[in-house]
Structures are given as structure tokens and as C-alpha cells.
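Peer 1: fold the following for me, if possible:
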Amino acid sequence: MTNDDVEHPTAVVETRLAHQVHRVATTLLAEAAVRPSVPLGALAQLRDFLVANLRHHHETEDEDLWPRIVAAAPATEHELGVLSEEHVRLDAALDLLAAVNMTGDEVGDGAGEAVGTGLGAGGVADGVRAALRDAAVAVRDTVHDHLEHEEPVLFPALRDHISPEDWQDFAQRVIATTPPVAGHLMIGFLDEVGTPAEVELVLSGLPEPVRPLLPAMRRQATDDLRILRGTGS
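Peer 2: Just a heads-up that it's a prediction; the model follows:
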């Protein structure tokens, strides 16, 4: 365990890692969307992971974490309310990302021209990728800007106003309600953004039956992230 782990409470460490995952994952989708070597199926999986997890993250903040902080420090209510307004704008960007039709990727395997478009399968896939890229860039930019606003407010609030017991209760509620969408990607991203000690701190809250699955989840995440980055075999 590093000095940083000792100096910063679990709430700050876990939240910082979650935010770093959001930064890395949204950037990867924006960059991978138009990479021809990346199958649309892999992009759809990352897109679905991001939409589900970003929504869940900000909903648990609005509905559970913010009220805990305000109860302990009423003066934070306005700043947290501003952050919730930004969550509404993020939801709008996520709606557009979720609406990109990713079901047509496999038309690339000799399916012929798309009816009424005059485009072959490659043209259809290119259009899907361009639409995905535009929506992913909007989400990436919204998330990165939002985190720049949120962290200077949230990290001090977590340090000063959330007890270890309160954080443990909140974190367990988050884990219990996390959508089961490509969960292996979360493991892979955590390994990239955190130290082994930090990652173990986050994963220590997983239900015991899940822990034996971690090695397989890590292998799958490594394979999928290589494909998304265009470095797979």
C-alpha cells in the first residue's frame, strides 16, 4: 500500500479510479469507432458498457450519495445541484450514443448493397462508424468536462463529510445494483488506471462468488481491449 492510499480515504480512491475508467473508456470508444480493424460487435459492447455504467454512476450519485453529503454538510447542496444539472446533459448525450444502430455490422460479410441506399456493405458500416464516432466524441467531451467540475467539489466532500461506514454502505449498494453489462471491461480498465493495491481495494467489495471469476474476466478484458485498440492478432 502506498502513502497515497494511506492519506486518502477509500471513498476518494475508489471514486478517482471510477472517474479514470470513465475517461479512458470514453476516449477509447471515440478513437476506436472509425478504426476499420475493430469489429462493430466489439464497439457495440464497449458502447453498451459505457451507457449502462455512466447512467448508473450518476444516478447513484444523485439519488444516494448527494443526499448523504448534504445531510452532513448542507452548504454543499447548491454545488451538488449544479453537478446534477450536468448529469442531465450527460443523459442527453448518452441517449444519442445509445440510439446509434449497431446491428448492421455483419453486413460486411458479402451481404450486398443496402436496400435503397446504393451503398455496399462497407458503405453501411462506414456510416455506422461515423455516427458512432460523433456520438462517442460528444459523450467523451461531456464526461471529461463534467469530471473537471465535479472532482474539486466531490473529493473534499468525501474526505470531510462521508464516514468510512457510510461509504461502505453506499459502495455495497452500488455494487448490488450495477448493470451486468460487459463487467469484464470494468476489471480491465481498473487494472489500467489503478495500482494493484487500489484495484484490490475496489474489488474487495465484490460478492464472494464473483472473485474466482476474476482471472477469466481479466483475460477476456485483455483480449477485447487489444481488439478495440487495434493491437489484437
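
Peer 1: C-alpha from now on. contacts and neighbour counts both.
Peer 2: Will do.

Peer 1: now residue 162: closest residue in space, sequence neighbours ignored.
Peer 2: Spatially, and ignoring its direct neighbours in sequence, residue 162 is nearest to residue 69 (6.6 Å; C-alpha to C-alpha, 6 or more residues apart in numbering).

Peer 1: show me the residues around that neighbour that make contact.
Peer 2: 76, 157, 158, 161, 162 (C-alpha atoms under 8 Å, 6 or more residues apart in numbering).

Peer 1: residue 232: which of those is nearest?
Peer 2: residue 158 (39.4 Å; C-alpha to C-alpha).

Peer 1: could you also give me the structure for this next sequence, so I can compare it with the first?
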Amino acid sequence: MTTVTAERPWVQEMVIVHRVFRRESRYMHDLIGAVRPGDTARAAVLAGLAREYIEGLHNHHTSEDELLWPKLLARVDLDAELVLRMEEQHQVVDAGLLEVERRLAAWERSPAEPERDALVAALAQHRRDLLLHLDEEEQQVLPLIHEHLTVEEWSALSEHARAKTPKDKLLFVLGALLEEATPEERDRFLGLLPLPARLLWRTVGKRSYAKQMNKIRNP
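Peer 2: Predicted coordinates:
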């Protein structure tokens, strides 16, 4: 884990965000694969969840494309090939998500076995593409970010992501981030919130998130 200082970005934040996409891409594949043919109610619930996942991943990659890669390309000449490869991997993931969306719409309209299985196959391919990208980004790019970006530039990435999140989803997103965070990571995330928001999470958000996840994952 990168040491946190006043001068360098806390790049572990990206690892925690990636945990959410790793986990939810696995859950989507497994939960949709378990839906019985004809179960329109369950299909509607999971289709809605999948679209939120797709939007969240798209916004995450858009933030990187707009705020991260241009700065790195301007500062790390010897690693330009790596940064360009990250952009290309985003394009591969985006193409896979378009296929998932296409298959998702067909399955939601008619949750029969062939439509379900085609969607599950698209989700499996998406997860393979995604994990390849996340692994390389964490191993190769995060050290460059830690070295070459300022704290303010790194914070702009987080602010961009928060601005794209509807206010009524902020506590849910926080719960997703905290689900597998270490105690130290949880303390740091919660410490970034104003006191009223921390109280809202502890009194309402934590319980609400757990209830929603239990309903989705254990129907």
C-alpha cells in the first residue's frame, strides 16, 4: 500500500474503486446466470443494477481519459506506450460494455434461456477484458501517478466522479467502496466526509446498503 503523505496522491483509492468493479462484474455474471427462464421480476432488478454498473464504469474511465492520461502523456515520455495501451484497453472495455447492453436489453425483454446465456457469455468476456486492464493499471500506472501527479490533480479525478453520481446514490456508492475496505481505508474515506454525512452513513446508510445488497444477492 502506498504511504500517504501531504505531497503525494493517495493512489490506493484507485485500488479500492477497482475492487468494486471486480466484485460487481463477478456478481452480475453469477447472479444473472442463476435467473430462471421467465423470471421477469428478477430480470428487471438485475438489469437495473447492471445498467448502474455500466454507467459507473463508463464514468470512471471517462474521468481517466479526460483528466489522467493527458497529464501522464505530457510527463512520462519513456512510458508513453503504456499510457496509450491504457487508452486502447478502455476502448476494448467500452466495446464489450456495448455488447453487454445489447444482450441485456434482449434478455430483459424476454428472459429466456438463450438470451440469458448470451448475456452471461458477454459478461464473461467483459470481465476478462476488465481484469486485464485493472491488473495492468494497478501494477504499472499507479506508481506513475504517485510520482508525476499532484495531490490536487488526483483529487480532481475523485471530484469528477462524485459530480457524475446522483445525490441519492452517494451513500450507496460509499457502501460499495467500504464493503471490502480495510479499517484504515474505511477511516480515510469517512474522514473525507463532513460530519453530517458521516452521521448519515452510520445511522442510515450502512444499514440501508446492507439491506439492499442482501435483497439483490440473496433473493
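
Peer 1: now, which of the contacts of residue 69 of the first structure sits nearest residue 222 of the first structure?
Peer 2: residue 158 (32.0 Å).

Peer 1: longest helix in the first structure, by number of residues?
Peer 2: helix 121-161 (DSSP state H).

Peer 1: what is it packed up against?
Peer 2: helix 10-32, helix 66-72, helix 77-99 (3 or more C-alpha pairs under 8 Å, 6 or more residues apart in numbering; DSSP states H and E).

Peer 1: what about residue 197 of the first structure, neighbour count?
Peer 2: 12 (other C-alpha atoms under 10 Å).

Peer 1: could you do the one 5 residues further on as well?
Peer 2: The criterion is other C-alpha under 10 Å. On that basis, residue 202 of the first structure has 21 neighbouring residues.

Peer 1: what is the aligned counterpart of it in the second structure?
Peer 2: Mapped onto the second structure by TM-score structural alignment, residue 202 of the first structure lines up with residue 189.

Peer 1: ok, now how distant is that match from residue 73 of the second structure?
Peer 2: 29 Å (C-alpha to C-alpha, to the nearest Å).

Peer 1: before we move on, the earlier item: next structured bit after the longest helix of the first structure?
Peer 2: Downstream of helix 121-161 of the first structure, the next assigned helix or strand under DSSP states H and E is helix 164-177.

Peer 1: sorry, back to before: now the helix or strand harbouring the match of residue 202 of the first structure: buried residues?
Peer 2: For residue 189 of the second structure, the host element (DSSP H and E) is helix 183-191. Residues of helix 183-191 of the second structure classed as buried: 185, 190 (neighbour count, 16 or more other C-alpha atoms under 10 Å).

Peer 1: so how far is that helix from its chain's centroid?
Peer 2: The chain centroid and the centroid of helix 183-191 of the second structure are separated by 18 Å, computed with C-alpha atoms, centre = their mean, to the nearest Å.

Peer 1: now do the buried residues in the helix or strand following it.
Peer 2: Downstream of helix 183-191 of the second structure, the first helix or strand assigned by DSSP H and E is helix 195-200. Buried residues in helix 195-200 of the second structure, defined by neighbour count with 16+ other C-alpha under 10 Å: residue 198.

Peer 1: now for residue 164 of the first structure: which residues touch it?
Peer 2: Counting by C-alpha under 8 Å, 6+ apart, residue 164 of the first structure touches 9, 10, 11.

Peer 1: I'd like to know which of those residues is nearest to residue 143 of the first structure.
Peer 2: Distances from residue 143 of the first structure to the contacts of residue 164 of the first structure, taken by C-alpha to C-alpha, are shortest for residue 11, at 19.9 Å.
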